[in-house]
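Q: Sequence and predicted structure, then a few things I'm wondering about:
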Amino acid sequence: MLPRGLMISAPASGTGKTTVMLGLARAFRDRGLTVQPFKSGPDYIDPAFHGAASGRISLNLDSWAMPPDMLDAHLARAGGADLVLAEGSMGLFDGVAQPGESGNGASADIARRTGWPVVLVLDISGQAQTAAAVARGFPGFREGVDVAGVVLNRVASPRHEALARLGMEAAGLRVFGALPRRRDVEVPERHLGLVQAEEHGSLEPFIANAAAFIAEHLDLDALLAAAAGGGGPAAAPAPAAIRPPGQRIALARDAAFSFTYPHLLDAWRAAGAEILPFSPLADEAPAATADICWLPGGYPELHAGRLAAAGRFRSGLRAFAETRPVHGECGGYMAMGAGLVDAEGTRHEMAGLLGLVTSYETRRMHLGYRLAELQGPLPGQDAGARLRGHEFHYSTILAQPDAPLARVSDANGAAVAETGSRRGRASGTFFHLIAEAS
């Protein structure tokens, strides 16, 4: 059976879930507990913070993209833990309209599957008793999802807290504590979410500060007592296979290319693949001994000038692609293209393996799950394979002249224009691969 756990969720994004999650993970770890973190939904930034706070790798649990055996295999990683903390995404019940492999992508799917009670983090700025009216709708909204109580966040004053607590008492909701407004314990954000963990200049002091803040204002004993579980298998079956794209994988890894799901790298290594990291920003080329090069997403638009000036990287990548496959996801795909226009309207030359030209001069958000049927092969996958992934970026396509890589649709089955591209041994997608579709 699964260890006892809690789902840290909220009515909406931006309520302070991550601060509570990180503070709790470190505070319980400081008490000597082994804490296993998870992240519900398609997020590649939060798990790195989770790992730093807990000391254990955090994996994604995605009910839309992942089949049941894959979810169970990820949950089995909690074996040996004293407590599981899972951070939700968006609002507790927010997902897509059409179900996928194991649900519609909502954090509630995971809470129901595992039996972990939900702790709602409520941003009560601008309201008091009314916050209880919002929270009261959560218990009983979906059968099998237990709401243990709430954390009041961004409390302005003792009077504000007292009024909010009165409302929660009238609504029959347990309050685990109240957090005053503190800018120094909020994780900084940018346009795709939080600033990456490796970019945080003082990560360890920040997490220690968050843990002290949480321990001071929340009832840790009550939260630990509220944790429960029991869902999931005692011994997970083998996970749904994610075939590695090669035996020796040259993986771009730096501030411009870091959006890789932990479970993907974990699966590649479990299958015996060797990962050879290199840094395009340091003007490094992929290892000559690799048999495939993989460029993850990230923030190439913030480093477009440096990438354009990285002659060894670009010439090395082109030479690599003459004999071996190169694949890029989102930002990596953009870096493989002919050019990238930054927010100021300046065009920067990219590697030129594909004809793709993208622009950030006029921002346009592309967000959502993707189901792709490959029209041509990509490393590790044959033509005709069906893949599930997620797309999130703000670029605009100015040119995409190469053969489409896949027929791509959103979670509702509507076709999307971001089909990816293929030319020779080069391929790219705007979506990040999460799992192979059943």
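A: Done, it's in. Residues are numbered from 1 along each chain as shown.

Q: contacts and neighbour counts: CA atoms only from here.
A: Will do.

Q: Provide a list of residues in contact with Glu189.
A: Contact partners of Glu189, counting by Cα atoms under 8 Å, 6 or more residues apart in numbering, are Val195.

Q: here's the one I want to compare it with:
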Amino acid sequence: MPRSLIISAPASGVGKTTLTLALARAFRDRGLVVQSFKSGPDYIDPAFHAAATGRVSVNIDSWAMTRESVDALAARGANADLVLAEGSMGLFDGVAAPGVSGTGATADIADMMGWPVLLVIDPSGQAQTTAAVAKGLRDFREGVRVAGVVLNRVASPRHEDLVRRAFVDAGIAVFGALPRHAAIELPKRHLGLVQAEEQKNVDQLIGEAARFVAGHVDLDAILQSASDWSAKPAAQSSNLTPPGQRVALARDAAFSFIYPHMLEDWRARGAEILTFSPLADEGPDARADVCWLPGGYPELHAGQLAANTRFQRTLASFAETRPVHGECGGYMVLGTALTDAEGTRHAMTGLLGLETSFAVRRMHLGYRLAELASSIPGYQAGSRLRGHEFHYSTILAQPDTALAVVRDATGAIIAETGSRRGNVTGTFFHLIAEDR
């Protein structure tokens, strides 16, 4: 039976991912089989988890997924020695209106699965107040149990001593304190960490983080604080419908934002996935019956994508007879043009009329519930889909037929409707689950 913990914090940017990776690798180095998960809609962190553990990490999401789907995805941890889940944002941060099984907060998953919370707290600019914050998190919601705390970025031994004394008074275990250490900081960009596959030294970084954390944290105490967890039998997965029998999937540094559970569901239901690289000027495989362009960072590669005429020509030919769908960055590439952060306008494939710009940054972030006005690959008109949107582009034009009525987590209709033109469709949101 595996032990289990979920790593959370009072806020974003405190060091959850670094600690998760370091602990996962440190326990793996001890010979334990470690299974990681990511609470919430993040398509970057799971790849780092996989690099640290050697096992695929998947997202579990209380707003978008049923309890049964969460249980089915979590069941892959049944043969592990330790389950280490990573939360998102602050422990109790979710949306105002509950979704399928919760608000999307890390606390929902902790409560639902019975996983104790290991808090990461940055005491910068504080001392004893840090313990008050942790005590508030511990007592805020019945059903959420705090196992203890790791302090991150302590300023000095004196600072650490002050903070530790306050935690003794609060009755909360401190498993360790980490001084600042630039060598284990992971590179970032505007949507989060630079992707694991883009970092040649990612294994070295994780190894260094593991050694550093093992030298400052009581690993035995952390393992003891984890709870025994019995996974429920996997009656079903999230059961996302594959878009076709043979799916041509764009896959490279510009097109990498696709949830692992989605690909697993497609394959489990008999789909064959044929990857191609637009950055290498490749087009969709002629054997495919549908083409899917996921999100990613097309804005960082817009010049190259615009220059890759073979990719554009082959995709256009494919779209004459078969469906093509794009999510977020993929949707932008299906459009007429993309203006990068420096203000340079790049012609895209022109299969849709969408035009976007990163010259003026505007953040679009949040859960999305879409009711399709017309079909997309795998789903008919009237289907309700749950997803998540996160990008910094501005819509300059979206002239094609609206693809869906899209609402945010409060139920308010938003302008990012997606588009349809002939066999080509696109959405700004990334699909997570079917609405049931």
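A: Nice, thanks for sending it over. All of these numbers come straight from a predicted model, not from anything done at the bench.

Q: TM-score for this pair?
A: Superposed pair, TM-score by TM-score structural alignment, normalised by the length of the second structure: 0.99. Supporting alignment: 436 aligned residues with a Cα RMSD of 0.9 Å.

Q: ok, now how distant is Gly353 of the second structure from Leu385 of the second structure?
A: 23 Å (Cα to Cα, to the nearest Å).

Q: I should have written Gln398 of the second structure there, sorry.
A: As judged by Cα to Cα, Gln398 of the second structure and Leu385 of the second structure stand 21 Å apart.

Q: Between the two, which is the more surrounded one?
A: Leu385 (22 against 19; other Cα atoms under 10 Å).

Q: counterpart of the more buried one in the first structure?
A: Aligned counterpart of Leu385 of the second structure in the first structure: Leu387 (TM-score structural alignment).

Q: now do Glu299 of the second structure
A: Under TM-score structural alignment, Glu299 of the second structure pairs with Glu301 in the first structure.

Q: so its match sits right up against Leu340, yeah?
A: Yes. Between Glu301 of the first structure and Leu340 there is a contact at 7.3 Å, judged by Cα atoms under 8 Å.

Q: intersection of neighbour lists for these two?
A: Common neighbours of Glu301 of the first structure and Leu340 (Cα under 8 Å, 6+ apart) are Tyr360.

Q: burial count for the closest residue to the match of Glu299 of the second structure other than its chain neighbours?
A: The shortest distance from Glu301 of the first structure to any non-neighbouring residue, by Cα to Cα, 6 or more residues apart in numbering, is to Asp342 (5.8 Å). Using other Cα under 10 Å, Asp342 of the first structure has 21 other residues around it.

Q: Tell me who's in contact with Asp342 of the first structure.
A: Asp342 of the first structure touches Glu301, Leu302, Ala304, His348, Ser359, Tyr360, Glu361, counting by Cα under 8 Å, 6+ apart.

Q: Map the fourth one across to the second structure for me.
A: It refers to His348 of the first structure. In the second structure, His348 of the first structure lands on His346 (TM-score structural alignment).

Q: For the stretch 201-350 of the first structure, which segments are assigned as strands?
A: 248-252, 257-259, 274-278, 292-295, 297-298, 326-329, 339-341, 347-349 (DSSP state E, counting those that start in this stretch).

Q: among those, which is nearest Ser54 of the first structure?
A: Minimum separation from Ser54 of the first structure across those (Cα to Cα) falls at strand 257-259, 20.3 Å.

Q: which helices and strands does the closest one pack with?
A: strand 297-298 (3 or more Cα pairs under 8 Å, 6 or more residues apart in numbering; DSSP states H and E).

Q: Helices of the stretch 101-250 of the second structure, residue ranges please.
A: 106-113, 129-139, 157-170, 202-216, 219-225 (DSSP state H, counting those that start in this stretch).

Q: circling back: could you dump the contacts of Asp342 of the first structure to JSON lines with neighbour count?
A: Output for the contacts of Asp342 of the first structure, formatted as JSON lines (neighbours: other Cα atoms under 10 Å):
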{"residue": "Glu301", "neighbour count": "21"}
{"residue": "Leu302", "neighbour count": "13"}
{"residue": "Ala304", "neighbour count": "23"}
{"residue": "His348", "neighbour count": "20"}
{"residue": "Ser359", "neighbour count": "24"}
{"residue": "Tyr360", "neighbour count": "20"}
{"residue": "Glu361", "neighbour count": "17"}
